[in-house]
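# need the 3D shape of this:
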Amino acid sequence: MPPEANLEELKQTIKVLEQKCACLEASDQKFRSLFNGSMDGLLIVESGGGRIICANKQIGAMLGYAGSALQGKDFQVLLPETTNQPKKDLLQEIQVCGGVFTQDFMHSDGRVCVLDLMATLIPWEKDWAILCTLRDASERIQLEKQLRQSQKMEAIGNLAGGVAHDLNNILSGLVSYPDLLLLDLPEESVLRKPILTIKRSGERAAEIVEDLLTLTKHGIGAGEVINLNQIISAYENSSEYERLKNYHPHIHLTKQLTEDLEPVAGSMEHLSKALANLVLNTAGAMPEGGEVQVLTENHHVDGVQNECFPEAGDYAVLRVSGSGMPIFPNDLERIFEPFYTSKKMGRNDTGLGMTVVWRTVKDHNGYIDVKSEVGAGTTFSVFLPVFRNLSR
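Predicted coordinates:
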């Protein structure tokens, strides 16, 4: 073959190789763009030894590691040594089962992060590798928790509705007849004390039924325009406040009210009852006495701050705080459950007060936040959407 033909063939071969190199470079660029541009954290891990082949930039935002810092490290460095999850060979389970896991991961600063891990086997060079897609699971877990709580409250409301009306009919005689009997009894009669005990027991049972009926009432309709400051002033002149002072004589109520507080739309009756229950719960945590502080203020939320603020907007805030015993984390998760209490139920406690507060706040499209610390006490913050008169 003439040298000219060999040279031409070599040129063609070089051209084909250059085209293939260009295609490979373009393909690699596309892969890197997709890999690093993903909103999820991505890891590619050796299926055999568990060595991390590569990690994208989003891993840094999730776990505090730069992608290059993880390259070549063992996958196990991302898993915390102590965790509530059962011990398992995660890579083995991924290879056998694939699918989705909710897994604890270790942040570079030592925190434990809960992530959803979606894993699948992919061909990699001449072997197989595991593509791990990581996504923050905290929001999903919080939403599932809120859904379970709502379903639980819904079920309780349905149950309460089935029995509360019948109980009211039974209790009407238990509450009213003692008054008739007392009219005919002389003051010195030995029967007066047990009859009064029957009457008080009936009244207490009636209060529980009233709270059960509150749980069955979903929504408040159009409602009325309300200023929370007026509710607080009315509470100080109410029978609920008089009973509070009788049961807790060493409790003092102080107020810090914003004069230009924005109005809300809702039910004066339900919000008044919610305030009374919050004050009662706070006072109950201070058996030796103390100060219950009631504060109102306007608050604007720019965006999602935490699970307490799912929507941006303007809110009128009611805060009730006291320096009593703190609510421990395990109790804090269950504080709004019916009949759940870490304290001994008192004479003025139906066991449904905080459940009624939760139901009322939800019916007003509001949010409630609870903060409790040893030495600082507990603060309940109720955020209610500001009413805007759009007809103006």
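# C-alpha from now on. contacts and neighbour counts both.
OK.
# helix or strand right after the longest helix anywhere in the chain?
In the chain, assigned by DSSP state H, the helix with the most residues is helix 138-183. Next along the chain after helix 138-183, taking DSSP states H and E as the criterion, comes helix 192-216.
# tell me the buried residues in that following helix?
Using 16 or more other Cα atoms under 10 Å as the test for burial, helix 192-216 gives 192, 195-196, 198-199, 201-216.
# elements contacting that helix?
Judged by 3 or more Cα pairs under 8 Å, 6 or more residues apart in numbering; DSSP states H and E, the packing partners of helix 192-216 are helix 138-183, helix 353-363.
# here's the other one to compare against:
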Amino acid sequence: MTETDNLPLFKILVADDEPSTLAMYKGVLSPECIGENGLLELNALETELFGKYTSIFLPPSYELVMCSQADEVVDAVKASLKDNRPFAIAFLDVRMPPGPDGVWAAEHIRKLDKDVEIVIVTAFSDIDSKDISRRVPPAHKLLYIQKPFHPQEIRQFTSALCAKWRLERDLQVYRSNLEKQAQKRTLELSAVNRQLELEIAERRKSEERYRTLVELTSDWIWETDENLVITEADPKVKALLGYDPDEIVGRPLSCLISEDDAERTMVHVTSNRGPFRGFRSSKIHKDGRRLVIETSGMPVWDGSRIVGYRGLDTDVTAKVRAEKERQELEKKLARAEKMEAVGALAAGVAHDLNNIMTGIIGYPDLILKGILKDSPLRDLVTNIKKSGEKAAAIVDDLLTLSRRGVPVNEVVNINAVITEYLDSPECQKLRAFHPGVEVERYLDPLAPSISGSPIHIYKTVMNMVSNAAEAITGSGRVSISTRGRYIGEPLDVDEDMKAGDYSILEITDTGMGIPPEDISKIFEPFYTKKKMGRSGTGLGMAVVWGTVKDHNGHIEVKSIVGKGTTFTLYFPVAGPGASHDRSKA
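Take a look at the predicted model:
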């Protein structure tokens, strides 16, 4: 089998009333017309221009269908569509007596096939191209060649238009698949959203039940003199704080309050000239437990003078805990809604932006092949291509978020992924852009492997290192370390963190640090404090968060403004069901 056996077969429709012209088309578009010497010359020219040989000049295979009348053209297009083998290009002579002309045929072809590339061929200069463009839209799929023409023109037109036709068909399939995936993920996120709403509703019902129970329970009542020394204590203080009444009568009220809350509580009680409700403070149980107590009270008056205070203490520790849990659920719901919105946005971007990027990314390569190496247009065309690639990177980040939840079960050596990135062109480019930033690695060779996707772990490392470098102004240091650790008790990292063995990836920078009020926002989609146009889209850390969560991992962030930030990523080690490790260090 030769290389040409693997090339695509394009159907070409040629319509002309002159047999000699039809014979010329057949001779020009037959693969053997180029010849072995021609191929050698083209490949030598490619090597000279680009420094390598990629076989792009091997001739594609064409299936030619010849017609001499316009009605035959329409019948041929109908037959090709019925067989699901549409034409890529139709070369149409304008005048084909005695039947309808080529423009008539073009109109009917376009109604049948919106994708075929139509080339109007004429020996007459009096044709109205504007009228033809109006009758045979769209204009970008309608070209003109005037007779007489050189055979090389036909060959070049055919090669370029076939490549354009194939690229557009591939993009249609690609967009369709992206839309289906985005729609599927949007439905999944909607289901998660509904589930979280049900959980929140259930939590609120639970809070309401708890509130009812609290109202039915008997809280302890206390009374003090004007100096806040306890004079009376309800027996229920035993159940609440563990003291018998006689243990606290005669003692200052502050003896029951935590040291850091005592002064604030005393000021609040004594500053009120009337009733006060719902004041919260921390009180210490006899066994040392710290309780959140909600106090309601009022001054006791003797005429115009305050002679004491009377109040009611309610233990709201469980209520406060429930409120925190509800807030966490609401945060998860908000994050799910944002991710759902990103999924919907990804579908729209995949459909709309990819239409725009079709020309921005695809056509520059074709243009670069047709212009000289020293042409002043080459830099402009290259910039167009780079802009398209940046737009494609944004779409890729959006689609990474919209495709979250795809199961991965490959053993990944984190040290190998880090080493691969640090030796990559992306990292070299980052170092060149931040020459004052030193990147250090401290990789524990015994760090255990994890189960997941090496591509997503690579992107996580890339985003984290890039963010760390950009956080440094001037000179500084970015440190990357790995280690293994067994965690027996859950850390403060995540309430859902389970005990077990973890592979830990830690990235530390000596940059500007993150203000405490911003730490909770950095993983939100589109959140960024970078200057617009400098770098980043606000999606990098959202992608990191999504990747870590998809790997059942956890993220811990510690930062000091002006000194730097440390991100610690915890990944469960690979289980027995993971596939073979493809990335050994």
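# need the TM-score between these chains.
Here the superposed chains carry a TM-score of 0.68, computed using TM-score structural alignment, normalised by the length of the first structure; 322 aligned residues with a Cα RMSD of 4.0 Å.
# re the thing from before, what's the closest of the helices and strands packed on helix 192-216 of the first structure to residue 44 of the first structure?
Checking these against residue 44 of the first structure by Cα to Cα gives helix 138-183 as the closest, at 23.2 Å.
# packing partners of the closest one?
helix 192-216.
# tell me what angle the helix it packs on forms with helix 353-363.
Inter-element angle recorded for helix 192-216 of the first structure and helix 353-363: 30 degrees (by axes from the mean of the first three to the mean of the last three Cα atoms, to 10 degrees).
# superpose on the second structure and give me the mean offset of helix 192-216 of the first structure.
Relative to the matching residues in the second structure, helix 192-216 of the first structure has an average distance of 2.0 Å after the fit, by mean Cα distance after the TM-score superposition for the first structure.
# where does the next helix or strand after that helix end up in the second structure?
Scanning forward in sequence from helix 192-216 of the first structure by DSSP H and E, the next helix or strand is strand 224-226. With TM-score structural alignment applied, strand 224-226 of the first structure matches the range 410-412 in the second structure.
# pull out the buried residues from stretch 281-299 of the second structure.
By neighbour count with 16+ other Cα under 10 Å, stretch 281-299 of the second structure contains the buried residues 281-285, 291-299.
# gap between the two ends of it?
Stretch 281-299 of the second structure stretches 18 Å from its first residue to its last (Cα to Cα, to the nearest Å).
# one more: stretch 516-523 of the second structure?
Stretch 516-523 of the second structure end-to-end distance (Cα to Cα) = 14 Å.
# counterpart of it in the first structure, which residues?
With TM-score structural alignment as the criterion, stretch 516-523 of the second structure aligns to 329-336.
# does residue 297 of the first structure touch residue 316 like I think?
Yes. Using Cα atoms under 8 Å, residue 297 of the first structure is in contact with residue 316, at 6.1 Å.
# so for these two, which residues contact both of them?
residue 261 (Cα atoms under 8 Å, 6 or more residues apart in numbering).
# of the two, who's got more company?
residue 316 (23 against 19; other Cα atoms under 10 Å).
# the second structure: which residue goes with that one?
Checking TM-score structural alignment: residue 316 of the first structure goes with residue 503.
# name the element the spatially closest residue to its match that is not a sequence neighbour belongs to?
Leaving aside its chain neighbours, residue 503 of the second structure sits nearest to residue 484 (4.6 Å; criterion: Cα to Cα, 6 or more residues apart in numbering). Assigned by DSSP H and E, residue 484 of the second structure falls within strand 476-487.
# residue ranges of the strands in the stretch 1-150 of the first structure, please?
Listed in chain order, the strands of the stretch 1-150 of the first structure (DSSP state E, counting those that start in this stretch) span 41-46, 52-55, 99-106, 112-124, 127-136.
# where does residue 240 of the first structure sit: helix, strand or coil?
Assigned with DSSP: H, G, I helix; E, B strand; the rest coil, residue 240 of the first structure falls in the helix class.
# likewise for residue 521 of the second structure?
Under three-state DSSP, residue 521 of the second structure comes out as coil.
# report how many residues lie close to the equivalent of residue 170 of the first structure over in the second structure.
In the second structure, the residue paired with residue 170 of the first structure is residue 356, using TM-score structural alignment. Using other Cα under 10 Å, residue 356 of the second structure is surrounded by 12 other residues.
# hmm, back to that, could you measure from the residue nearest to residue 503 of the second structure over to residue 570 of the second structure?
9 Å.
# ok, now residue 550 of the second structure?
The value you get for residue 550 of the second structure to residue 570 of the second structure, if Cα to Cα is used, is 12 Å.
# who has more neighbours out of those two?
Of the pair residue 550 of the second structure and residue 570, residue 570 is the one with more neighbours under other Cα under 10 Å, namely 24 against 18.
# tell me the most buried of the helices and strands packed on helix 192-216 of the first structure?
helix 353-363 (a mean of 22; mean count of other Cα atoms under 10 Å).
# by how much does the very next helix or strand once past that one deviate from the second structure on average?
Per DSSP H and E, helix 353-363 of the first structure leads on to strand 367-373 as the next helix or strand towards the C-terminus. Compared with the second structure after fitting, strand 367-373 of the first structure deviates on average by 0.8 Å (mean Cα distance after the TM-score superposition for the first structure).
# kindly name the residues of the second structure that line up with strand 367-373 of the first structure.
Using TM-score structural alignment, strand 367-373 of the first structure pairs with 554-560 in the second structure.
# buried sites along that stretch?
In stretch 554-560 of the second structure, counting by 16+ other Cα under 10 Å, buried: 554-555, 559.
# what does stretch 302-312 of the first structure give?
Here stretch 302-312 of the first structure shows residue 309 as buried, counting by 16+ other Cα under 10 Å.
# what's in contact with it?
139, 142, 300-301, 313, 367-369.
# at 6 Å what do you get?
Contact partners of stretch 302-312 of the first structure, identified using Cα atoms under 6 Å, 6 or more residues apart in numbering, comprise residue 301.
# over to stretch 244-264 of the first structure?
Under the contact criterion Cα under 6 Å, 6+ apart, stretch 244-264 of the first structure has outside partners 225-227, 289-297, 316, 386-387.
# tell me the SS of residue 497 of the second structure?
Residue 497 of the second structure - assigned by three-state DSSP - is coil.
# re earlier: the match of residue 316 of the first structure: what's it in contact with?
Residue 503 of the second structure is in contact with 448, 484, 571, 573, counting by Cα under 6 Å, 6+ apart.
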